[in-house]
Every structure is written in structure tokens, then in C-alpha cells.
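Enquirer: pasting the structure only:
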């Protein structure tokens, strides 16, 4: 049976969420009311199995939901994306017979909010290295010291999934993946004042010996490219759900452009702009670009859900879809602004906000340089030493 995203995110809920987006952006605050509504419909447990309290949806289903949510409020969708990444990683691991993140599923299902503490300033290794110190303790726990940036859900998270580098154990160096809770060893700076995506409140997080108990230390892997399932799980879910958000932004911009073209009338011809050949060509270009992404996302999500084997091509496929989605979304919003005309330049116009929000796509991993390098290596082989 085909999944209907409206069964989880009905139109009346999206109308409420969209109505708040303007104020959230203008006040530069976290959309608390949106999170409450999403928690009420079980959204935090969307990827959690039914027998663990969740909705039991597939990654392909949640990709559709994130597209739909992003049409209403991109910042809300991008913020909750980071929680969904961890529940998605738990699902990827469980599907492959690894149940190390069962606690993530069970706690998400009862309303705990998981944030994503991976990004670090200047660390282009991303998953393959860390400037955060992970110090092993005698009881098997780890103390993390360092600074994480772009920590979405900054004011509201209750659990932080993060990584750090253990340089002192006998088998060091080792990348350590673990989960911590808030306490006085964690400082969330109030420093999120950005051009767009303001509602994500992706604040800087300082770790001053923040301790992950031994039971919440879920992986120790060698630095660098690594076939460990947690690396694949994070990268795969992060990239497809990120692409889903930006694909949703593009769809909203396209719909707004179509509505504007049908509503506006040319003084010169007396006809609706939807009858103008230049406007029709521009909207057709937008639709041609947008139409390619939803089926690509559906296919790649299905491959992750069904454990398809793309071998060494996985990382080029995943970085590629993120790159295509964010680049496509920016082109579509640019074109929508031109179709709408000068009114779209005013801050009160929804397209003005979408224009600022969509710019964030270039800064998420994989960035354009990394995506091209990954794809080039997949097709041409690695660079000569």
C-alpha cells in the first residue's frame, strides 16, 4: 500500500506550522510550538519500530514527510532532521542485525530529542576525524572536551550524539561515537544569528569533560574512511534526509511561482503571466529541475531500506543526491523570485524567506568540492599518490 504523508502531517497541521514560520524567522527563535505538535503526532518516533513505540515508517516514507514539512517551514524540517538522523542510524543498524542503538529508538519514541554533534570548525574530515578529545575513564565511560558547531535543536535537545578522538588508549587513535545528556559540563552558546534557517537554532556547543556512560559509548572505529556500519548509517541517512528538506523547499517555491503567474496580469497584453512565453519557459525550467529529485530520493531511500549493495559507489551516490538537491533547490528559488517580480524582494514575502533559507544547503556536508571529489574518485579512481 502506498504511504500517504498526509496521514502523519495533515493539511491543518501544516497550515499551523506555516503560519508560525514568519515569526520564528523574524524573532530568531526555536519553533517550540512546532516541536510540540510534531511530538504529539509521534513524529520523533517516525523511524522507530512499532514494537518499540514508534510509527514504524521506512526511510522512504520519512523522506516524503520531510519534503512535505519543508514546504511549510524549512527551518523546522531541517531542525528535526537532525533528530531523525539518529533514529535513522538506529534503524539502519537494526536492519543489519546490530541493535546497539535500541536506547535511541525507545527514548525517541517517548519524546526525547536527539541532536547531532558532529560538525567542528575547520574539520573537513567530518566523520573521519575529530578535534574533540575523547578521554577514556576507568569505568568504560568517555569524557568529551571540544567544541561542536551547527548543533541544531540547540535550546531543546535532551540527548547529544557526538564523536571524538581517543588518543590515549593502547589501540589509539580511535574515533569514539557516544551519547551524552545535558549537564553543567555542556554549554550551549546563544550565538545563532544567521541569514536564513534561523529557526533551527543550530548553536555552538562547548564540551568541558562531558561524560558519556559506558552503556552510551556505541562505537570505537579507526579514523579515516571506514566500512563500519555506523559511518555508513550516519552518512546515508544524513544525506538523503537533507536532500529531502531542500527538495521540499524547491517544491514550495515552484508552487508559489505557479500561483503568482496565474494571479498576475500583464498591463501590456491584458493576459495572465501564465500565458507569457518567457514566464512559461522559466517555470518549465523549474519543473524540469525539480521533477528529477523525488524519484531519485525514493529509489535511494528504498535501496537503504532494502540493504541494496552498491559497494564502493554508495558514497558517490549519497553525496551526489545531496549536491543535486541543494543546487537544484537554489536554482528553483532563484527562478521563482524572478517570476514573482519585485514583490518577492520584500521581507514579508514567503519567497524572500525561502531565498535566504535555501542558501544554507551549500554549507552542509558533503559540500560541492567534497561531492565532486567523491564522484570523480568513483568514476576515475583515486588521485595518484
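Expert: Perfect, I can see it now. What you are looking at is a predicted structure, and each value in this text was computed from that prediction instead of being measured. Numbering: from 1, shown residues only.
Enquirer: only C-alpha atoms for contact and neighbour calcs from this point on.
Expert: Fine.
Enquirer: could you pull out the helices for the protein?
Expert: Ranges of helices within the chain are 11-27, 32-40, 59-72, 74-95, 102-109, 229-263, 277-291, 293-305, 314-340, 350-358, 368-380, based on DSSP state H.
Enquirer: how many residues are close by residue 363?
Expert: A count of neighbours around residue 363, defined by other Cα atoms under 10 Å, yields 10.
Enquirer: next: residue 309.
Expert: Counted by other Cα under 10 Å, the residues lying close to residue 309 total 10.
Enquirer: just residue 253 next, same as before
Expert: Residue 253: 26 neighbours (other Cα under 10 Å).
Enquirer: so who does it touch?
Expert: Counting by Cα atoms under 8 Å, 6 or more residues apart in numbering, residue 253 touches 332-333, 336, 351, 354.
Enquirer: and here's the other structure:
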């Protein structure tokens, strides 16, 4: 893994263009179509697709490093693309375990098609294990989905939307149904994404009005509740690792900006740079100590997923934990970077100000702090007893 060079897939000149455009998309609340076009042309949508299907054949370890690098330039672009990479990552997790149910995802991604993640629902803290969306059988093995999905990143650009819903009508129901939809009139995207940060993701609300998934795009029917199915594991594992990677990348950029500020700002009182101030040195060191713990954790967990390691029942605690630590670390590092940057960082035109707003989104993604702590408690203490 030491020979892997992220700059091969995300060269400095590309990142510079993405960073420059990120300012505009944040200010104007627009989707980064140009970013997506450049990433598509560079083959980035297929980094997790095997070479024999037209992709780069990378593993989750390398994808994590790439997402960290991308997030350092354009956090919203990285978070949006993350949701596409989740599905290609799930296809890899399944394929590595001898299950090729998502071959069409690989093939579509290699051709430049965009897959989006339509799972989140308002008030549904069951997430993967339950749904308020109705999945109605069409009598031919397919389903029609009716419901509302929130935080649908890539809303202006996706070609296929992975969703879940509850089938309560079939004789063997209720069943959780996972399937993929194409854009049509039964899928309505609201233009309602006006948020504090991560504005470029354009994670709009999506209404499903009997949206149809034919039988060959229905990938699972599972009992509601926690399941050992590889699809559920794949979604959770890839989602948590790549999400943590984005926020770790934001933290690294904030740390770099803090170092830049400390070494360039000069104190009128001492006549030297703030890099020589003991309080600033302590603060930057504290940021570095917090940040440097996360990349090795991400690499280790991603490698375990790639190598089919068996953590048994501890998997969900490990994955929820790394996501929780990444987003809380990133928030703390950006907070400190703002202080090191001084009063100028308070202006909305500065990159640190944008990172400050962008990093706040981390707390809203699954697993949230309550879920992460509940999962960890169950792993170490067992279930709650009467």
C-alpha cells in the first residue's frame, strides 16, 4: 500500500480547480457539475470497479485515501461523490465474498453513470433496518416505491437511485426491499437544499410516487431489523469508512491552514511569527495529535474489509466508532484552526469559515453520536436487561 500515489487519480492541478470552484458552489448554492465531469473523465467513478469491467480495481484502503485528498480540496464534492462510491464499494464487498449481485453497478459506474444513495428518511432512526417507504409488489418480481427520502446527495446528477422500502403486502412479509430506480416522472426532486454547509452536495428531498424497480433491479428482500446479510454489512462498512474519510480530509486541510497561518502571521508584541508562541504551538500540536490518530484507523478497518477479516459482532461497533471519532475530531480540529487563524477566519469569504460550516454536517450522518454509543455499549456490555 505504501506505493499507492493518490496524486495519480487526483493530481494537484485538478484539486486546484476543484478548490477554486468550491467557493462558488458554496456561495451560490449550486451543484458542482464541472467537478463531476472532470472526475468522471478521470475515471474516478470507477475506482472501486475491477479492471476487467473497465475500472481502476482499487480497494477500500485506496478509496479512503483518495476521498481524504478530495475532501481537502472540495468537501461538498467529496461528500456527494461518496454516495456513489458507497454503491460501487458495496458491489466490491459482495464480489469479494463470491456474490455478484451488483454487477450492473460496476458496469454502469465504469461507463460514467452516477449512482445515488436514497435510504435516509425523516425520523427513521432504524435506517437500514426499517423504512416508512412502501414497496408494493408489481406481480412480476419488481416493486413500486412510494415515500419520501431525505439528504439525497447528487440530486441534480444521478442516473440510478438505490432505495429501500417495506413490503407488507406479500404473504411472507413484512420484508425490507432494496432496489435501484432510474429517473422518471414518478421520482420528484424538490429544490429545497439551502443549508449552513456542504451546499454543493445538493442533497435534496426526493419524493417517490410509485417509482418502479423491475425484478432485475431488486437486489434483496430481508426481514426487518438487524441482519447478517452481506448487503447490509457492505452498505454499513463502506458508508462509515468513506464518510469518516471525508471528514478526516477536512481536518487535514484545516490543520494545514492553521500551520500556514501560524507561520505567516507575525505578533506586534514579540516581533516574530505566531509559530513561536507557546500557546499556538500547543494548540497546533493538539490538532495534529488528534488528526494523526484517524488515518491509521481508517486504513486498518478498510484493509480488514478488503481482506475479509472476521470481527464478528464487533464489526458494527468498530465501524460506527471510527465514523464518530472522525467527525468529532474534525469538528475539534476546525474549531482550533479558526482560533489559530485569528479574526480574519471569521469572514465568510475565507476557506476556514467554509470548512467550519462544512464540518458540522458530520454529526447528522449515521451513525449519530447516540447510535454510536449505543452500538459500542452493546458490544462491550451486551444488551440492556430488565
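Expert: Received the coordinates, thanks. All of these numbers come straight from a predicted model, not from anything done at the bench.
Enquirer: coming back round to it: what would the helices of structure 1 look like in CSV with distance to residue 168 of structure 1?
Expert: Shown next, in CSV, are those (distance: least, Cα to Cα, whole Å):
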stretch, distance to residue 168 of structure 1
helix 11-27, 44
helix 32-40, 40
helix 59-72, 38
helix 74-95, 27
helix 102-109, 28
helix 229-263, 22
helix 277-291, 49
helix 293-305, 35
helix 314-340, 30
helix 350-358, 42
helix 368-380, 30
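Enquirer: which one of the ones you listed lies closest to residue 161 of structure 1?
Expert: Residue 161 of structure 1 sits nearest to helix 74-95 of all the helices of structure 1, at 7.6 Å, using Cα to Cα.
Enquirer: nearest residue to the middle of structure 1?
Expert: residue 242 (3.6 Å; Cα atoms, centre = their mean).
Enquirer: so what's it up against?
Expert: Listed by Cα under 8 Å, 6+ apart, the contact set of residue 242 of structure 1 reads 78, 81, 322.
Enquirer: please list which of the residues you listed are preserved in structure 2.
Expert: Compared against structure 2 with both residues aligned by TM-score structural alignment, their matches' Cα atoms under 8 Å, these retain 78, 81, 322.
Enquirer: now the last one: closest residue in space, sequence neighbours ignored.
Expert: Once its chain neighbours are removed from consideration, residue 322 of structure 1 has its nearest residue in residue 243; the separation is 4.8 Å (Cα to Cα, 6 or more residues apart in numbering).
Enquirer: quick check: the one you found vs residue 368 of structure 1, distance?
Expert: To residue 368 of structure 1, residue 243 of structure 1 is 13 Å away according to Cα to Cα, to the nearest Å.
Enquirer: and those two? Which one has more around it.
Expert: Using other Cα under 10 Å as the criterion, residue 243 of structure 1 and residue 368 rank with residue 243 on top: 30 against 20.
Enquirer: isn't the more buried one right next to residue 328, touching?
Expert: No: assessed by Cα atoms under 8 Å, residue 243 of structure 1 is found out of contact with residue 328, at 10.0 Å.
Enquirer: so which of the kept ones among the contacts of residue 242 of structure 1 comes closest to residue 257 of structure 1?
Expert: Nearest to residue 257 of structure 1 among these: residue 78, at 22.7 Å, using Cα to Cα.
Enquirer: tell me where the stretch 101-250 of structure 2 has strands.
Expert: For the stretch 101-250 of structure 2, the strands defined by DSSP state E, counting those that start in this stretch occupy 115-118, 134-137, 143-152, 160-167, 175-182, 187-189, 204-213, 218-222.
Enquirer: deepest of those, which one?
Expert: Of those, the one with the most neighbours on average (mean count of other Cα atoms under 10 Å) is strand 115-118, at a mean of 26.
Enquirer: how close does that strand sit to structure 1?
Expert: Between strand 115-118 of structure 2 and the aligned residues of structure 1, the post-superposition mean distance stands at 0.3 Å (mean Cα distance after the TM-score superposition for structure 1).
Enquirer: which helices and strands sit right next to that strand?
Expert: Using 3 or more Cα pairs under 8 Å, 6 or more residues apart in numbering; DSSP states H and E, the elements in contact with strand 115-118 of structure 2 are helix 75-96, strand 143-152, strand 160-167.
Enquirer: mind listing residues that contact it?
Expert: Strand 115-118 of structure 2 is contacted from outside by 83-84, 86-87, 105, 109, 149-155, 158-164, using Cα under 8 Å, 6+ apart.
Enquirer: hmm, 10 Å instead?
Expert: For strand 115-118 of structure 2, contacts defined as Cα atoms under 10 Å, 6 or more residues apart in numbering pick out 45, 80-88, 105, 108-109, 148-155, 157-164, 180-182, 203, 205-206.
Enquirer: same question for stretch 297-307 of structure 2.
Expert: Applying Cα under 10 Å, 6+ apart, the contact partners of stretch 297-307 of structure 2 are 1, 59-65, 92-93, 96-97, 233-234, 237-238, 240-242, 244-245, 248, 294, 296, 308-311, 315, 318-319, 322-323, 325-326.
Enquirer: now, of those residues, which are buried?
Expert: 59-65, 92-93, 233-234, 237-238, 240-242, 244-245, 248, 294, 315, 318-319, 322-323, 325-326 (16 or more other Cα atoms under 10 Å).
Enquirer: wait, which of the helices of structure 1 is closest to residue 127 of structure 1?
Expert: Evaluated with Cα to Cα, the helices of structure 1 place helix 229-263 nearest to residue 127 of structure 1, the distance being 7.1 Å.
Enquirer: any idea how far the closest one is from the chain center?
Expert: On the basis of Cα atoms, centre = their mean, to the nearest Å, helix 229-263 of structure 1 sits 9 Å off its chain's mean C-alpha point.
Enquirer: do stretch 100-116 of structure 2 as well
Expert: Computed by Cα atoms, centre = their mean, the chain-centroid distance of stretch 100-116 of structure 2 equals 17 Å.
Enquirer: and of the helices of structure 1, who's closest to residue 269 of structure 1?
Expert: Once the helices of structure 1 are compared by Cα to Cα, helix 277-291 is nearest, at 12.1 Å.
Enquirer: how big's the offset between that closest one and structure 2?
Expert: Superposed on structure 2, helix 277-291 of structure 1 shows a mean distance to its aligned partners of 0.2 Å (mean Cα distance after the TM-score superposition for structure 1).
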